[in-house]
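Participant: return atomic coordinates for the entry below.
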Amino acid sequence: MISDKVRPHHLERKAILYVRQSSAHQVLHNRESSALQYAMRDRLTALGWSEIEVIDDDLGRSAAGGIQRAGFERMVAEICLGKVGVHISLMVSSDFARS
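Facilitator: Have a look, this model is predicted:
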């Protein structure tokens, strides 16, 4: 199904799919999450994008502690330069309380 919100000027630019999990443990043990995130590429194709850049440089890198995330920085730069018609990512955050 193609959305009426997607216009030709959006499709003229590339789509970015940002794939990320915060820890190496998540990357190794939550494979379903990775599969779901990569599958969003199919949705972008269905919406009409032919140029899709997948940025997954930051897999296993937490945003805590000042760790640089080169993939995120590249994505933001591309958006700010007007090269991106859409970006898509799945945000999942979990906090584990210890008793």
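
Participant: contacts, neighbours, all on C-alpha from now
Facilitator: Will do.

Participant: break down the chain into its strands, ranges please.
Facilitator: 14-18, 52-55, 84-89 (DSSP state E).

Participant: one more sequence to fold, the one below, so I can look at both together:
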Amino acid sequence: MRGQHEHRPVRRRTSGPLLLSTSTTDERRETLLRTAGLLDRLALAEPDDRALDVVAVRAGDELAAFDRLHGTGGGGGKELAGRAYTRRAHATWIVRPRGLPE
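Facilitator: As a prediction, this is how the structure comes out:
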């Protein structure tokens, strides 16, 4: 029927790259870092949401893989993974002016 919309449940993305198409390595890393940081904060706010935790961990792992591939993100810590990597990388990023090497 015209004018009526079927309501469907929202499905969270639990796989695949979170990387958005941006122009430079720094911009791509910032996008990944901000996305992983946001997902980490959301997962902290909803500790019983296992799917959200999985997405946040994957975002952190994707950020870590990007940093290893491009030699970026020296503050993330090679021994860390997932959300711990995100937190360390974000803490390093917020104290350094944009464009300066880590």
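
Participant: and the TM-score between them?
Facilitator: The TM-score (TM-score structural alignment, normalised by the length of structure 1) is 0.36; 60 aligned residues with a CA RMSD of 4.0 Å.

Participant: among the strands of structure 1, which is nearest residue 78 of structure 1?
Facilitator: strand 84-89 (6.4 Å; CA to CA).

Participant: what angle sits between that closest one and strand 14-18?
Facilitator: 20 degrees (axes from the mean of the first three to the mean of the last three CA atoms, to 10 degrees).

Participant: other SSEs contacting strand 84-89 of structure 1?
Facilitator: helix 8-11, strand 14-18 (3 or more CA pairs under 8 Å, 6 or more residues apart in numbering; DSSP states H and E).

Participant: check those for me and report the most buried one.
Facilitator: strand 14-18 (a mean of 23; mean count of other CA atoms under 10 Å).

Participant: returning to what we had before: any chance of the helices and strands packed on strand 84-89 of structure 1 in a markdown table with distance to residue 31 of structure 1 as columns?
Facilitator: A markdown table is the format used below for those (distance: least, CA to CA, whole Å):
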| stretch | distance to residue 31 of structure 1 |
| --- | --- |
| helix 8-11 | 30 |
| strand 14-18 | 16 |
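
Participant: separation between residue 72 of structure 1 and residue 80 of structure 1?
Facilitator: 12 Å (CA to CA, to the nearest Å).

Participant: again with residue 73 of structure 1
Facilitator: Taking CA to CA, one finds residue 73 of structure 1 at 11 Å from residue 80 of structure 1.

Participant: also residue 17 of structure 1?
Facilitator: With CA to CA as the criterion, residue 17 of structure 1 and residue 80 of structure 1 are 16 Å apart.
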